[in-house]
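Student: got a structure for you, letters missing:
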């Protein structure tokens, strides 16, 4: 089989207009390039998100087909993508007929693609949002065995993958903590100046970066919240900046609605020109308060103090703070978040991500590069996973499913097969 030495396929939700998701392939591309690998991003629908600096993507079908995109390895994640839930609630996928299966396709499908291509597979510290059933664990176990390197971003995810414990699943900080390696703060200064000019904000303005997602304000009196945010900002001598980082989660609409309640002069970033512009806004703010993990990570990475609003309390929030030793930055609601934020000191200039966390990411990327440099490792486990998946599919769908590729179109569209015997008249 022809391979393009040094090309790695990166699997994730990289075709959606969500800030954090779109950063993963950029950070990974730089780290992989340092190890001598090229990067090609894979997403359910393929195409390119609506940012000029986002990587273009190929679709899951292309990942499965070595003739369309040769590769030396496949890298899963990051993001909250290790699950088997339907993504039909996202129009971007439901309209293309992908929603029911593409969530699993990004990681289980990536594992199958690695087995079919006989190339190494590694995990880039994705997250696991919910438990798997006992039935699903029967296939999850060989999927984990098939990977040369498995990492997740928090202890909660590791427990959900392996409830009985698995010493070979590594827990590392979210890879977006590496962002200043990609875009040093000094290089973002011009982007920030352009943003202030574009929004008619005086250059001396100190900004309070706020991120509100619908789940974080569900059931809350938004008018009262807007007043609380306005009064907090005024008391701190800050100007509110509403950073809508997740278009696919309706963040711009939420920000516009809240702006009516705040009512004070503010910077509305519901139309970012690039991922760099969002990063520059977070890196040069005075304080961050919000429900976006990657908004918080970006701010902290550039030395901007922040508070995470964990509503609901996903494992990913406390998980990242455990890596940085800052559990005090977690709030259960907006009132608590503002009380905590009032005690935060202004940005210090240095990163709030400790050196130990960056060292852990250095080891993480070294393990990933090592996995792709050893293509023969785990080959037997990859094939064992493919056989387990095949057996499971035949058991669930019946023998007709396995014979479909051999039949012509008319035969595939014929009468259903029941119990292994086709129903037809004598």
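Tutor: Now that the structure is in, tell me what you want to look at. Since the structure is predicted, the reported quantities are computational estimates derived from the model, not experimental observations.

Student: Only C-alpha atoms from now on, for both contacts and neighbour counts.
Tutor: Fine.

Student: ok, residues contacting stretch 282-289?
Tutor: By Cα atoms under 8 Å, 6 or more residues apart in numbering, the surrounding residues in contact with stretch 282-289 are 185, 188-189, 192, 206-211, 238, 295-296, 298-299, 301-309, 337-338, 341, 346-347.

Student: List buried residues within the residues you listed.
Tutor: Among the contacts of stretch 282-289, those classed as buried by 16 or more other Cα atoms under 10 Å are 185, 188-189, 192, 206-211, 238, 295-296, 298-299, 301-309, 337-338, 341, 347.

Student: Keep only those of those that are in strands.
Tutor: If you go by DSSP state E, the buried ones among the contacts of stretch 282-289 have 207-211, 306-309 in strands.

Student: hold the first one in mind and look at this next one:
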């Protein structure tokens, strides 16, 4: 048997944000299934979040060093809202909570160019955008993007906007997960495919048994950022929802990283609702999060991957604050049947949640499961396509017959 080929899965897997942690698991499981590939999980730094069910990471520099002698290496940015993630956010996530906001402000104090230079030196990552890599700086690497997101690229500063465009045009393949991101790449003239978020495959990796005798519950999630000045109004809506449906509210922690921590607002909601109406699920463990959502009657929240988890297990979803959380509302509008999801501002939580639970029966669940299976098929085909592109690509130092220069990408239709 020939030696296995190392593949690099690169992304923000060194911090506790539920969705990011799923991408590495999905990609590693899928690519290693046939025994041909071995996936190295890389991020900005070494980490071990295995206590949460995540995969340990190595710094990207170490992953590049480990694969440099291969004739060619596939480097996959495995998912997430990565196209618009800037250095101040990535560095901030790696720092203690107390200095998260000072780091976020640093580019405005010392200048964006200087902050980018320092970040690149600190992490040894050869890109002005931390999760958007181009091939000119990585000879022999075939860089591909697996159903990623990146809304509002066109509104970024010219320095950031131009770096995104330059690096995306300098890679082997791009796929994006929603129409908003697709429209942004059309503006840039970047060729790409529209493919569902790969986390939809988690129901294959973590199958769940739902006891029909159990009454079930409603999952609610909100990030600290979006909860500000809304807690009392949310508590009133969740109280009404509990009264209308008779279902307790599971207040679910999905993120624990700086900038993603959910614990404080959910703890406040628990104190307002009391034990009779609500309970906390705050371990942060991936399988606990999946089990809580998969066995529920409804998911309502601001987390995209909370909603995608619900979708994967055929649970109806509500996108909370859809005008503010664009990546969430855009994804559901792109892929999910209207009768299986809702879009709610805070005053609408109880009404929309009650209606969804009342109308979502066996036929709607069967339809949603069929939609999910079709989405999974597209995700698998996308992953297979990347492998085919890797197989067809020349090794280091080689050129295809008509390749003197890398051709300009053509905008997707």
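Tutor: Everything's here; your move. Please read these numbers as outputs of a predicted model, since none were measured by experiment.

Student: What's the TM-score once they're superposed?
Tutor: With the length set by TM-score structural alignment, normalised by the length of the second structure, the two chains reach a TM-score of 0.77; 365 aligned residues with a Cα RMSD of 3.4 Å.

Student: JSON lines for the ones in strands among the buried ones among the contacts of stretch 282-289 of the first structure, including distance to residue 134 of the first structure?
Tutor: What follows is those, written out as JSON lines (distance: Cα to Cα, whole Å):
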{"residue": "207", "distance to residue 134 of the first structure": "48"}
{"residue": "208", "distance to residue 134 of the first structure": "45"}
{"residue": "209", "distance to residue 134 of the first structure": "42"}
{"residue": "210", "distance to residue 134 of the first structure": "40"}
{"residue": "211", "distance to residue 134 of the first structure": "37"}
{"residue": "306", "distance to residue 134 of the first structure": "39"}
{"residue": "307", "distance to residue 134 of the first structure": "37"}
{"residue": "308", "distance to residue 134 of the first structure": "33"}
{"residue": "309", "distance to residue 134 of the first structure": "32"}
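
Student: Give the buried residues for the particular helix or strand that has residue 118 of the second structure in it.
Tutor: Using DSSP states H and E, residue 118 of the second structure falls within helix 112-123. By neighbour count on 16+ other Cα under 10 Å, the buried set for helix 112-123 of the second structure is 112, 115-116, 119-120, 123.

Student: which one of those residues is nearest residue 48 of the second structure?
Tutor: Comparing those against residue 48 of the second structure with Cα to Cα places residue 123 closest, at 17.4 Å.

Student: For that closest one, list the residues it contacts.
Tutor: Contacts for residue 123 of the second structure (Cα under 8 Å, 6+ apart) come out as 44-45, 59, 61.

Student: For residue 112 of the second structure, see how far away it is.
Tutor: Distance of residue 123 of the second structure to residue 112 of the second structure, given as Cα to Cα, to the nearest Å: 16 Å.

Student: try residue 145 of the second structure
Tutor: 25 Å.

Student: And for residue 367 of the second structure?
Tutor: 48 Å.

Student: corresponding residue for residue 342 of the first structure in the second structure?
Tutor: By TM-score structural alignment, residue 342 of the first structure lines up with residue 354 in the second structure.

Student: Pull the contacting residues for that match.
Tutor: 241, 244-245.

Student: Distance to residue 157 of the second structure and secondary structure for these - can I get that in CSV?
Tutor: Converted to CSV, the contacts of residue 354 of the second structure look like this (distance: Cα to Cα, whole Å; DSSP: H, G, I helix; E, B strand; the rest coil):
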residue, distance to residue 157 of the second structure, secondary structure
241, 42, helix
244, 47, helix
245, 47, helix
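
Student: Tell me the buried residues within these.
Tutor: Buried among these by 16+ other Cα under 10 Å: 241, 245.

Student: would a markdown table of the contacts of residue 354 of the second structure with distance to residue 374 of the second structure be doable?
Tutor: Listed next are these as a markdown table, based on distance: Cα to Cα, whole Å:
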| residue | distance to residue 374 of the second structure |
| --- | --- |
| 241 | 32 |
| 244 | 34 |
| 245 | 31 |
